[in-house]
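In: Turn this into a model:
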Amino acid sequence: MEIPYRPGLEGVPAVETAISFLDVEQEEIVLRGYDLIELARKRTYVDVVGLLLDGRLPGEPERKALEAELLQAAEVPEGVYQVLKALPASAHPMDRLRTAVSALGTFDPEVRDLSQEALRRQGLRAIARSAALVANLERVAQGQPPLPLKGDSFSKAFLEALLGREVGPEEVRAFDQSLIAYSEHELPNSTFAARVIASTLSDLYAALTGAVASLKGPLHGGANEAVMYMMLEAKTEEGLEAWIRERLQRKERIMGFGHRVYMRRMDPRALLLKETLKTLARNHPEAEHWLRVGERGEKVMQEAKGLYPNLDYYAALVYYVLGLPIPLYTPIFFAARTAGLVAHVMEQLAHNRLFRPRVIYVGPRGLKLEEA
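Out: Below is the predicted model:
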C-alpha cells in the first residue's frame, strides 16, 4: 500500500491522546474535556497543572496542597546553578535553559523510574524547578545570587522572582492567564519531540531537554521574542503598518501571525491575551498604546494576507507591559508548557510504542564503484 507523503507530517495523526485537542470547527481548545479559554478565565495555572497530571480538576484543598508542593519543590540544586554559571553569559537564555534542564535530571534520584507514580513526582519537580530556573537565568548570568520562589501562590512567586519586586493582583492574574494559555496545545513540534524521545524509554528530563531545543526555534516558541522586537522597532501604529508592508513586499515572514492549525481564524489564545492586554490597559497607559499598535498590525495582516495573530503576538505585548525581559519570553513559554509536556510523557509511557517512521527515497540508485 502506498503511503501518501505529507511534508512536515501536515494533518497526519501521530498519537491517540486524552490530554488535549484543537477543535478548529468549534473554535475550542479542549483540555481533558474542558475549554482551555474558560479555564484561563475561571481557574488558575495550578488548577491546570492538576488537571494535566491527574486527569481532573483539583478541589480547593487539593489545589492548596498542590500549590504548596510546587513551591516546596522549586528549590533548584546548587549543582545546576554551578552548571549555569560555567556557561557564557552571552549565550541565548534558551541555550542555557536547555543545559540546565538536562542537568536537573542528574540530580533527580528517581530519574530512571518510569512508573506513573514516579513520573508524576518528577513532573512536579520539573514544573517547579523550570520556573525557578527561568526566573534566575539572567541573574545567574550577571553573577547575582538566585532568588527563591516563595509565598503561597505559585504564579505570584514565579512573577516576583522574574521581576525582582512585589506584584499586584492584576499583574498576577494577567501572568497566570498567559501560563494557562501556554500550558498545553495538543501536538506541536516540541511536544512531538518529547514524545518521540520518551518512546525510546529514555527519561523525563531527556524528553524535556529535547522540547527546549525545539522551542528555541523562531518558527515555534521563539516567535514571541521576535514579535516584541518588531513592535519596538516600529514604535507606533503607523510605524508598524509601514514595517509590515515593507517586509511583505520583500516576501518576508511576519512573526506572530498564522498557525498550522488556525488557518482561517484567530487563535483563541490570542483573543484571550488580547482581552488580558485590554484589562491591563485600564491602569497602564503603556498597555493602551501597545494595544492600539497591535490592533493595527492585526488589521494590516488580515487585509494583506488573510492571516490572524497567534498566541505569541499578544503574549509578547502582555509580557512587555508587565516588565518582563524580552530574552525570557520563550523560556517562560517553556516553563508554562512543562506541565503539558510532563502529561504527554506520562501518557506516552503508559501506552508506549516506539516512533519509527519511514521515508520516501528520492536519491539515486544503482551506482557502481569503479575498479581500483
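In: When you work out contacts or count neighbours from here on, use the C-alpha atoms and nothing else.
Out: Noted.
In: show me the contacts for the residue nearest to Glu237 when sequence neighbours are not counted.
Out: Residue nearest to Glu237 in three dimensions, not counting chain neighbours: Val293, with 4.4 Å by Cα to Cα, 6 or more residues apart in numbering. Each residue near Val293 by Cα atoms under 8 Å, 6 or more residues apart in numbering is listed here: 231, 235-237, 240.
In: one more time with 10 Å
Out: 231, 234-241, 287, 317 (Cα atoms under 10 Å, 6 or more residues apart in numbering).
In: Another sequence for comparison is provided below:
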Amino acid sequence: MSEKFKAKKGLDGIIADDTHVSHVEVEEKRLHYFGYDINDLCANCSFEEVTYLMLHGELPNWMQLKDYQQVEAHNRNLPTELVEILQRTPKYGHPMDYLKLGVDYLGIADDHNKVGENSLAINLRKALWLIPKLPTLVANSYRITHDMPLVLPDHSKSFSENFLYMMRGKEAENELEIKLLEASLILYAEHSFNASTFTSRVVASTLSDYYSAISAAIGALKGPLHGGANEQVMHMLLEIGSVDKAEAFLRDKIANKAKVMGFGHRIYRKGDSRVGIMTEMGKELAEKKGLTKWHDISAVLEKIMVEEKGIFPNLDFPAATAYYLLDIPIELYTPIFVVARITGWTAHIIEQHEDNRIIRPEANYIGPAKRTVNPLKSRK
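Out: All right, here's what the predicted structure looks like:
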C-alpha cells in the first residue's frame, strides 16, 4: 500500500497540478498571466486583449483583436426567453443566483452542448458565446429585480464601456471611469488555483460541460470569504463614515478579534501585487470628483493593520472604493468579479480538459469507531 500524505486544513500550501495560466511571485509581489506581468497588461492592454490571452495563451495581433471584438459585440444580447424567466423570478434573490440561473439556462439553450464533448474548439465556441453575455446578464438581472427599465448593450462601445453603461444606465463621464473599470477587470481576471477556479477545474475534470463548470464556480465565488469581500469592504467604509472614526472602529474590531474585510490573503503575506494599481487609479478618480474621504479612511485602516498586525490589504479593499466612485450599486460588486474571472475560469477549464484526470482526493476519517446496528425498538 502506497504511503499517503495528509494535507493541511483547506489544502493550504498544497500544489494540486501544473498550470500555464498564471503565476504568483509571492516575495516580489508579482502576478503574471501566461508570463505577462499584470502591470504591463494594465498599462498596455484592453480587457478584450486579456480575454483573448486567456482563451488562446497569446496576446492577439491587430487583426485577431478586431475579429474577437466583432464576435464579442455580436454575442452580447440575451435570448428573449431568458429575460422573460428573469422577469418571473422572485426579486429578493441574491444577484449571484441570477447569474447562475442565466448561465444554466444558456447551457440548456445551446443545442450543441453535449456532455463529454469538451474539445478546445467546442470550449472556445461556448466561451465566445457566454463571456459577452455576462455583462448584459449582470446589469439587466439587477435592473429587472429593482423595477428599472432594461438597458440593451451598445455594440459600438468597448467591452468595459458598454458594461459600465448598462450597469448605470448612463454614459461614462470621462475616459478615466472606463479605464478604472477596465483595470479592475484585468486585475480580477485570474489568480491561480483560488477557490472558484479550483471548483471549475473539479467539475471540468468529471468531463461535465463548460456551462456547468462556470455555474459551479459562480457558486463558490458567491461566498463572502472569496468574492463577496469587496461588497463587505464598502459596507464597512460606509459604517465608519468619516476619517475621525476610522481608528476607533478598527481598534474595536481588533480587540474583539473580528475579521476586517479586505485584509489578508492566503497567498500574499507581504502585500497583494494588484493593490497598488487599483489604489492609484481610484485616487485619481476621487480627486477628479472631489470625493477623497473613502481613500482617507482606507489609509488609516491600512496603516494600523500593516504596522500593528502585519496584515496587508487585498484587491477587494481598493476595488470597493473604486466601484463606489463609479456609482455602481454595491450588490453588483461580486457579479463584476464574475465578469472578469470567467476568463480565468475558461483558461483553466480548457487546460484541465487538455490533460484530464478526475480530481478526487481522499479524506482522513475521524468519526466513530465500528458500531453495530441495534433494532429500532431497542434504541433509546
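In: all helices for the stretch 151-300 of structure 2, in order.
Out: 159-168, 175-188, 195-205, 210-221, 229-240, 246-255, 275-289, 293-304 (DSSP state H, counting those that start in this stretch).
In: hang on, Asn110 of structure 1 packs against Gln116?
Out: That one is not Asn; residue 110 of structure 1 is Glu. No - taking contacts as Cα atoms under 10 Å, Glu110 of structure 1 lies outside contact range of Gln116: 11.6 Å.
In: Spit out the residues that contact these two alike.
Out: Counting by Cα under 10 Å, 6+ apart, the residues touching both Glu110 of structure 1 and Gln116 are Gln122.
In: Now do the strands in structure 2.
Out: 22-25, 30-33, 36-37 (DSSP state E).
In: Just name the most buried of those.
Out: strand 30-33 (a mean of 21; mean count of other Cα atoms under 10 Å).
In: Give me the packing partners of that one, helices and strands only.
Out: If you count contacts as 3 or more Cα pairs under 10 Å, 6 or more residues apart in numbering; DSSP states H and E, strand 30-33 of structure 2 packs onto strand 22-25, helix 38-44, helix 47-56.
In: Which of the ones you listed sits closest to Gly93 of structure 2?
Out: Nearest of these to Gly93 of structure 2, taken as Cα to Cα: helix 47-56 at 29.3 Å.
In: Identify the residue spatially nearest to the residue nearest to the spatial centre of structure 2, adjacent ones excluded.
Out: In structure 2, the centroid-proximal residue (Cα atoms, centre = their mean) is Phe337; its distance is 3.1 Å. Closest residue to Phe337 of structure 2 apart from its sequence neighbours, by Cα to Cα, 6+ apart: Tyr188 at 6.3 Å.
In: before we move on, back to that, possible to save the helices and strands packed on strand 30-33 of structure 2 as TSV with distance to Tyr105 of structure 2?
Out: Shown next, in TSV, are those (distance: least, Cα to Cα, whole Å):
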stretch	distance to Tyr105 of structure 2
strand 22-25	30
helix 38-44	33
helix 47-56	23
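In: Burial check on Ala217 of structure 2, number of neighbours?
Out: Ala217 of structure 2 is flanked by 25 other residues according to other Cα atoms under 10 Å.
In: so where is stretch 27-34 of structure 2 in structure 1?
Out: With TM-score structural alignment applied, stretch 27-34 of structure 2 matches the range 25-32 in structure 1.
In: so which of the contacts of Val293 of structure 1 hold up in structure 2?
Out: Contacts conserved in structure 2 for the contacts of Val293 of structure 1, counting by both residues aligned by TM-score structural alignment, their matches' Cα atoms under 10 Å: 231, 234-241.
In: And these, which of them are buried?
Out: With burial judged by 16 or more other Cα atoms under 10 Å, the buried subset of the kept ones among the contacts of Val293 of structure 1 is 231, 234, 236-237, 239-241.
In: Can you check which helix is longest in structure 1?
Out: Longest helix in structure 1, counting residues (DSSP state H): helix 116-141.
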